[in-house]
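Undergrad: One predicted model, sequence on top.
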Amino acid sequence: MKAVKLTSKYLFNEIPDDEEKIDKFGHKACKISLAKKWQFVVPETVFLSGGLVKEIFEKKNIPSEILSHLKNKLIAVRPSPVADQFKKNGSFLYIGLDDQSFDTLKHSVGVKSALKIYLSFLRMFALTVYNLDLENCDELKELLESLKTSEQVFVESSLCKISRIKQLISLETGSDFPKNTSEQLIEVINSIYKKWISPTQRILRDVSGRKSDELIPVFLQEMHFGLKNKPVEYFKVKNFDERTGKLGFQYFRSHNRIEKSFFDLVSEEEVGSAPKVNKLQNLIESLTKKVKSPLEVSFLVEEDTLLLIGLKEIALPQKAFIEFVVSSVQEKIIEKEEGLLLINPEYLDIFLHPSVSEEIKPRAALLGVPASPGAASGKVAMSTNKVIEYNSTETDAILIKSETISDDINAMSLSQGVLTVKGGMTSHAAVIARGMGIPCIVGVRNVVFKEHEKIIMLEDGNIISEGDDVTIDGSTGAIYLEKVKLRPPEITGTFNTLLKWADEFCDIQIRANADTVEEAKVALFYEVDGIGLCRTEHMFTDSNRINLVRQMILTTSNEERGSIIEKLLPIQKEDFIELFKEMSNLPVTIRLLDPPLHEFLPNSQQEIQKTAKIMAVTQQQLSDRIKDLSEFNPMLGTRGVRLGVMVPEIYDMQVQAIFLAAIEVFKKYQIVVNPEIMIPLISANKEVELVRDSIEKVFLQLNEDSSVDLKYKLGVMVETPRAALRAGDIAQSCDFLSFGTNDLTQMTYGLSRDDSNRFMREYLEKELFSSDPFKTIDVEGVGELLKIAVQRARNTNSKIVTGLCGEHGGDPSSISFCRSVGFEYISCSPYRVPIARLAAAQSRIRNAN
């Protein structure tokens, strides 16, 4: 029968395509309707909208057209929530069964089968509609047992006993047992709706992001029973292996040929004849091609006819889902492009980092902002010394701080994970942890951190003390006050196959933000196209170097500063040599020193005392000097290119180290290095010209003295709105523009990236922001600046290369935007490279479609 739209409240057999069809008729109903449209055999079906279900509940009346359509039929009532994750209510079966229809039924399927169905109906109706367990009533129990006798006895007494069971149910409930289809259907819908509007279900919808007053649609299906000698068989078939997730067939058969009973796993041979199995497999393959998802398909077999009665998409664990998609592509069930689009790039984290085992579901004590993926367990350490102490005894540590600074990098590298009470997605802890590939959670709210007492007080009265066992999940932001079983990461053939496919469609370079050889090795393992950002300040944080840097900053003597810089030169040179060797001929973009100087200065009394001794000055003199150098807003103070202007010797030393390293790598290893030097925090072209002239002076001198034909590229990091607006001027003085969207977002919004977590959740909940702008590029504001900058830069320099090196480089939505703007590359944390490769491929495929 074709779909007839008698009213928008109910439809027969098919639901017309409509933007609101799922909201009106629910997820399961729309799936059944699709199966019908795809020419699969489906029982006669009536779809009831959520609005009609509410109306039936309130008015206790079923539209006559529906009753007429279902006349003389037994029906199944199946709830169809709008969101598929709600599975509170199962199906209600055999609605319409009474003494008259029972008499018809027993002639079709035999007395014993009819009795079994009638008893099943009475049990189900009593339990699900009236919340009455028949086994708890002695007389009812006795009657049920007596009905399990021979067919001859049943013919004589069954109707009397069934009548008595109905009487007893009526006595227990205080109302007459419904006599016909209309009355039974009203009772069932009444039961479904009452459960749906219960406080528990409302809360579940609320926490799942659904409307608490959302309605519950249902659909009604004609039931089939077969013949006496050929009863129907109920099957469920899954199109995946439950253990691995890979494409395959698993068959389950009802052990007593009743739909709502236990299903046993059976082999192909137990399913039946080869033609029957082939018919089943063809059906499932066809559905998989259509739905492109792991499925559980419920159907009945009546003689030689397969009738589809249920179609459910199964949400597999991330790794198993990827296995399903890749195997489906390999078996040519799903096209390669379709398969790539099915996988959320974030799912790849499961291959790259440890994760909380899916076998257990521990209760999270706290939630923070998930800033670097993966999970880790260990003992709480609230200082660098404590981390070192744990490390010396091979005890895993979780570093917990109010916020981290440069001094904490060593402790972070020795820790299994990092948690900071303050901060956001682009705070110091978040950025460094992502580069290191360790889990990190920032911005933990509703706690009191007493750093001197080494405790954190939770809202519920619990206390986290130094030395306690904790587990953090940087993928979800969950914090557990215990050691939790973790699943180790595992790079598999499936992972490599998926990325190989992605590379066939990826048309933008994927580079990595890498400051050390270790990070460069990780990036190369994930087949990166180069280094898009090497932050040289991180090379100075080692305990053997930090004191030299502090002396360089704190001294008032130019002569002494020059002497210290000379000591730093060979250190920087060796860093670059190792990096260039590792990256071979791939591009390496080196950002000259950028952060405010206060990040390098000692801040604890112990560190001040130690530095004063090294510098041969008093603690008071050093404290006064630190005070002189302090700024009200250091992130907008003496940092970036301003350092190169104020203390040009620093940039000269770094540039010299870069060129000397490139020359030596060529001479010793025959590796041609064409370094890319980047000037940070530019606002005007005059700044570029000033630094460019200094770089060129160093370059000409070294190139003249060496036998190597050295080349380099000069670029700027566009981080200020003014630089974006003046990109046309700036592009005339450089070879590339790299957009630092962390600072650009911060300055465009006038929003501190380290403090935004205080109100970000409220802004997102109240839909003031559609997403966290430090996680996903704000297309309307920051994105507009990027478009303007790229267009103006290309108007004045057609050869200019553009890229992005902020943390947005690892965000799938932001990558898609970068492609649309026309960037040649994006750069992200090494462990985000696989995610970026897949996201870039998906973006191209979507655009092509």
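TA: That came in fine, so what should we check first? Just so you know, these numbers come straight off a predicted model, no measurement behind them.
Undergrad: Every contact and neighbour count from this point should use C-alpha atoms.
TA: Fine.
Undergrad: For the stretch 1-150 of the chain, which segments are assigned as helices?
TA: For the stretch 1-150 of the chain, the helices defined by DSSP state H, counting those that start in this stretch occupy 21-25, 27-37, 50-59, 64-69, 99-109, 111-124, 130, 138-146.
Undergrad: ok, the closest residue to residue 747 other than its chain neighbours - contacts?
TA: Excluding its sequence neighbours, the residue lying closest to residue 747 (CA to CA, 6 or more residues apart in numbering) is residue 720, at 6.5 Å. Counting by CA atoms under 8 Å, 6 or more residues apart in numbering, residue 720 touches 681, 682, 683, 743, 744, 747, 748.
Undergrad: Wait, the last one touches residue 782, no?
TA: Yep, that's residue 748 we're talking about. Yes. The criterion here is CA atoms under 8 Å, and residue 748 meets it with residue 782 at 6.7 Å.
Undergrad: Residues in contact with stretch 96-111: which ones?
TA: Here stretch 96-111 has contacts from 72-75, 112-115, 118, 121, 151, 154-155, 159, 179-182, 184-185, 225-229, 231, using CA under 8 Å, 6+ apart.
Undergrad: Only the buried residues of that stretch, if you could.
TA: Residues of stretch 96-111 classed as buried: 96, 97, 98, 102, 105, 106, 108, 109, 110, 111 (neighbour count, 16 or more other CA atoms under 10 Å).
Undergrad: Just give me the closest of those to residue 513.
TA: Nearest to residue 513 among these is residue 96, at 67.1 Å by CA to CA.
Undergrad: State the distance from that closest one to residue 105.
TA: Note on residue 96: its distance to residue 105, by CA to CA, to the nearest Å, is 12 Å.
Undergrad: mind listing what residue 587 touches?
TA: Applying CA under 8 Å, 6+ apart to residue 587 gives the contacts 529, 530, 531, 532, 673, 674, 675, 676.
Undergrad: Including neighbour count, secondary structure and distance to residue 370, could the residues you listed go into a markdown table?
TA: Below are those laid out as a markdown table (neighbours: other CA atoms under 10 Å; DSSP: H, G, I helix; E, B strand; the rest coil; distance: CA to CA, whole Å):
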| residue | neighbour count | secondary structure | distance to residue 370 |
| --- | --- | --- | --- |
| 529 | 21 | coil | 27 |
| 530 | 24 | coil | 27 |
| 531 | 29 | strand | 25 |
| 532 | 30 | strand | 24 |
| 673 | 25 | coil | 37 |
| 674 | 19 | coil | 37 |
| 675 | 23 | coil | 34 |
| 676 | 22 | strand | 32 |
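Undergrad: quick check, residue 511 in a helix?
TA: No. Using DSSP: H, G, I helix; E, B strand; the rest coil, the assignment for residue 511 is strand, not a helix.
Undergrad: ok, structure two:
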Amino acid sequence: MTQYVYRFGGGVSDGGNGDKNLLGGKGANLDGMASIGLPVPPGFTISTPMCTVYYEQGGVFPDSLRAEVANGIAHIEGITGKKFGVAADPLLVSVRSGARASMPGMMDTVLNLGLNDDTVDGLAAISGDARFAWDSYRRFIQMYSDVVLELDHGRFEEALEIAKEDRGYTLDTEMTADDWRTLVAEYKALVVELWDGKQFPQDVHDQLWGAIGAVFGSWQSERAKVYRRLNDIPAEWGTAVNVQAMVFGNMGDTSATGVAFTRDPAKGDNAYYGEFLINAQGEDVVAGIRTPQYLTRAARETAGAKPLSMEEAMPEVYGQLARVFDLLERHYRDMQDIEFTVERGKLWMLQTRAGKRTAKAALKIAVDMANEGLITREEAILRVDPQALDQLLHPTLDPNAARDVLTKGLPASPGAASGKVVFDADTAEKANAAGESVILVRVETSPEDIHGMHAARGILTARGGMTSHAAVVARGMGRPCVSGAGTLSIIAKEKLFRIGSREVREGDIITIDGATGEVMLGAVPTVQPELAGDFGTLMVWADEGRRLKVRTNAETPLDCRTARDFGAEGIGLCRTEHMFFDAARITAVRQMILAEDEAGRRIALDKLLPEQRRDFVEIFEVMAGLPCTIRLLDPPLHEFLPHEESEFAEVAQAAGLDVETLKRRAAELHEFNPMLGHRGCRLGVTYPEIYEMQARAIFEAAVLVAEKSGDAPIPEVMIPLVATRRELELMKAVVDKAAQTVFAEQGRTIEYLVGTMIELPRAALRAAEIAEVGEFFSFGTNDLTQTTLGVSRDDAGRFLTTYVEKGIYAKDPFVSIDVEGVGELISLAAERGRSTRPDIKLGICGEHGGDPASIAFCESVGLDYVSASPYRVPIARLAAAQAALLKK
């Protein structure tokens, strides 16, 4: 019989051996903490395979599981001495999710399970605190009604607020035992009203199975699906469920609960970081319902806060916690995110996991741990998510710029962002889709806001601490976040917020600084980031470990300079058509296109030659000594044509023709499907003088820069959209002739290559014969994906998300290479190309060149380089190093 339940605690372990795939992250770490002797409340884990069984059987559990769960409950009873459902000394348990990958706040939890009308009195008697018991019961009813019964959570919150208002209270802690008892009766009546006349379940075993089903069910909640999609977590992994004896942080002033990190997750400093609350349960800290206190005295003093830190208020327990921190970090060899509870002076560890961290913190922690000897340099490279570097590569607020500061909250996630204020997640998502930058402003965020948080440039909340939902999720996403801005008064119905006498409405622009906690009116200028220190150190280590070269896609001097600063080793794609759209030369381009014959085209091309030469000189000066792949004119000619009457008149005058003749010529050039029409090398075959001019400009510029700098660039002239050997043969002859002409005129030769972009399935299939002519292949994965899948990248957004959700494609094939289809063509082309030209240079230059998963594929195929946009060059460098290390 398959085993699904694994016990932990009290010296018992059922052999899960810390396997996250089996026990989930939380279950594996609970078992791990118990195995090294830490104080972990006993419990058991229902393993991840049961999640699949649960869904396959339509939400019905097998009978064998019921026997295993009963054995698990008996295990907890045996260690604690308490009995589940027995009023005299009731056992209460928590029921929590635990996927193998951390998904903070995305799935459901039920606390205090086992309370009913009888056991609440037993809890009051055994604890000696009736107020605590009835507070625990109302929390349980409220949470169970939300998570399991799926009743309107707002109605319970409203009842609580009315109860406090009627009694003149501000805080929950002012409520007495009788007040909670009265509210419990109101809650139970609410359940009857909202749950079709049914009573709140009193049988503790019914409660337990309802909670287990709800936690497994939350794996398929919309917020969990969105989080998995954003973080590439496979749906088939499923979640485990952890059932564990409750310990209570709300049993008076000697009890507490908290969340902590062994290092600063925002900056990476080797200092304890966290928050706690005296006389509270765990959700009070993370939900932002109460403002938490700092863990350490240093953090409290830095923040200028008055309430005592845990180090000051509970020094003995804090000392125990500090020792646990050190033990856990040495054991797991990574920064840990920890949840703990103090019950009447006794410390209990509820969870540990590798902590979410900002990119800056990830770099510092990885480098520091390598320097401390805790991990190797290779492990340090693998510890940093390449995509997370994006947080570091963009501008931050100019420290010298004027700032109209509205208020200041907690610096919950670093970075800065400006955008229009929006007050709900759906509006944020719609605005982002329309190309607008927005700041999501909420009283506090919840897991249901995940899609809006992802769409927003930054998040601002009125409530919550440094470990609130908003802070943790924002840090994981790389979004700036300011939380706990207490002076912020949000009036959601009127779509505005007030700070004192000042009012900000939806659509107004604000700026938030996640490094300082400042909230400013209007947009604040930015400055470029400093990429030295830990970033530079890790990049040096990464470069030592990678095989793939990393180039950039760039066609302006600024982009080239940016890319070189980020470590680019050349240009993998320079799109020459972008130069043709310049306002100063578009008229000559149109004159060339609309000309009736070669003589007319050459007149226009003579005007373009010096402009094109200057373009290449500016690029080669930045890239001197490095290879530069330059793609000759690729797009269909109709893209350059005039549309307005005034534009036709301007071109007609320049060409010496009448407007009607030009319009007729434009009509002749019209194509129904231009992306598969007269473009790429087909232009060069039809009008070789165009490619001749571009080749001449390239070689004249290269010779000029070589003479001026003494360091010649290495032009790699790329012929686009080749499908046959003969096309490339004809175009290479044009390029070679231009090169020899320039070299003869200038009295100097330079090294160059002629190759092609593989972006058609036929070219991939016929790569062996094409390689007989071409000296390099650059895989244009944007068009190769379009032509292989028969899908337009510009139009596919309407349905590709659905395709990914339904498992047709694992990821958007325009974001990450479709390995089974496009990837097989690339592998085939590489193999066949090498069969006739063993030293052929191979790379990719589509958008996939900055995608870590695609880079790993390129490493597996043995390509020579990837090419990425300037700001993704460091991402590609790190991803290439990781791919090489993992391949070993």
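TA: Sure, I can see it. Note that this is a predicted model, so its numbers are computed, not measured.
Undergrad: Please state their TM-score.
TA: Overlay of the two chains. TM-score (TM-score structural alignment, normalised by the length of the first structure): 0.71; 709 aligned residues with a CA RMSD of 5.0 Å.
Undergrad: Tell me which of residue 748 and residue 782 of the first structure has more neighbours.
TA: residue 782 (21 against 16; other CA atoms under 10 Å).
Undergrad: For residue 868 of the second structure, see how far away the aligned partner of the more buried one in the second structure is.
TA: In the second structure, the residue paired with residue 782 of the first structure is residue 822, using TM-score structural alignment. Distance, residue 822 of the second structure to residue 868 of the second structure, using CA to CA: 18 Å.
Undergrad: The first structure: matching residues for stretch 576-592 of the second structure?
TA: Using TM-score structural alignment, stretch 576-592 of the second structure lines up with residues 536-552 of the first structure.
Undergrad: what's the spacing between that stretch and its chain's center?
TA: 37 Å (CA atoms, centre = their mean, to the nearest Å).
Undergrad: what residues are up against the match of residue 782 of the first structure?
TA: Counted by CA under 8 Å, 6+ apart, residue 822 of the second structure has contacts 781, 784, 785, 788.
Undergrad: Next one: residue 133 of the first structure from residue 126 of the first structure, what distance?
TA: As for residue 133 of the first structure, its distance to residue 126 of the first structure is 7 Å (criterion: CA to CA).
Undergrad: the more surrounded of these two?
TA: residue 126 (20 against 16).
Undergrad: quick one on the thing from earlier: and the gap between the residue nearest to residue 747 of the first structure and residue 117 of the first structure?
TA: 74 Å.
Undergrad: Closest to the centroid, which residue in the second structure?
TA: By CA atoms, centre = their mean, the mean C-alpha position of the second structure lies nearest to residue 477, the distance being 4.6 Å.
Undergrad: Okay, and the closest residue to that one other than its chain neighbours sits in which element?
TA: With CA to CA, 6+ apart as the criterion, residue 477 of the second structure has its nearest non-adjacent residue at 7.1 Å, and that residue is residue 454. Applying DSSP states H and E as the criterion places residue 454 of the second structure in helix 450-455.
Undergrad: other SSEs contacting that helix?
TA: helix 222-231, helix 425-433, strand 438-442 (3 or more CA pairs under 8 Å, 6 or more residues apart in numbering; DSSP states H and E).
Undergrad: how about 10 Å then?
TA: helix 222-231, helix 425-433, strand 438-442, helix 469-477 (3 or more CA pairs under 10 Å, 6 or more residues apart in numbering; DSSP states H and E).
Undergrad: what's near enough to touch the counterpart of residue 79 of the first structure in the second structure?
TA: With TM-score structural alignment defining the correspondence, residue 79 of the first structure maps onto residue 95 in the second structure. Contacts of residue 95 of the second structure were listed using CA atoms under 10 Å, 6 or more residues apart in numbering, and they are 43-45, 108-113, 208-209, 211-212, 214-215, 241-246.
Undergrad: Residue 600 of the second structure contacts residue 589, doesn't it?
TA: No. Residue 600 of the second structure is not in contact with residue 589 according to CA atoms under 10 Å; the separation is 11.6 Å.
Undergrad: Neighbour count for these two, which is higher?
TA: Set residue 600 of the second structure next to residue 589 and count neighbours by other CA under 10 Å: residue 589 wins out with 22 against 15.
Undergrad: who's in contact with the aligned residue in the first structure for residue 262 of the second structure?
TA: Using TM-score structural alignment, the partner of residue 262 of the second structure in the first structure is residue 239. For residue 239 of the first structure, the contacting residues are 245-251, 281, 284-285, 287-288, 293-297, 314, 324, 328, by CA under 10 Å, 6+ apart.
Undergrad: Mean distance between the one helix or strand residue 239 of the first structure maps to and the second structure after superposition?
TA: Counting by DSSP H and E, the element that carries residue 239 of the first structure is strand 233-240. With the two structures superposed, strand 233-240 of the first structure lies on average 4.5 Å from its match in the second structure, counting by mean CA distance after the TM-score superposition for the first structure.
Undergrad: what sits against the counterpart of residue 120 of the first structure in the second structure?
TA: Matched to the second structure by TM-score structural alignment, residue 120 of the first structure sits across from residue 132. Residues in contact with residue 132 of the second structure, defined by CA under 10 Å, 6+ apart, are 120, 123, 124, 176, 177, 180, 248, 250, 251, 252, 279.
Undergrad: that older thread, which of the contacts of residue 720 of the first structure lies closest to residue 354 of the first structure?
TA: Distances from residue 354 of the first structure to the contacts of residue 720 of the first structure, taken as CA to CA, are shortest for residue 743 (30.5 Å).
Undergrad: and the closest one, what does it touch?
TA: Here residue 743 of the first structure is in contact with 426, 635, 681, 718-721, 749-753, 774, 806 (CA under 10 Å, 6+ apart).
Undergrad: Please report the distance of the nearest residue to residue 354 of the first structure once chain neighbours are set aside from residue 101 of the first structure.
TA: In space, and not counting its chain neighbours, residue 354 of the first structure is closest to residue 488: 4.5 Å by CA to CA, 6+ apart. From residue 488 of the first structure across to residue 101 of the first structure, the span is 59 Å (CA to CA).
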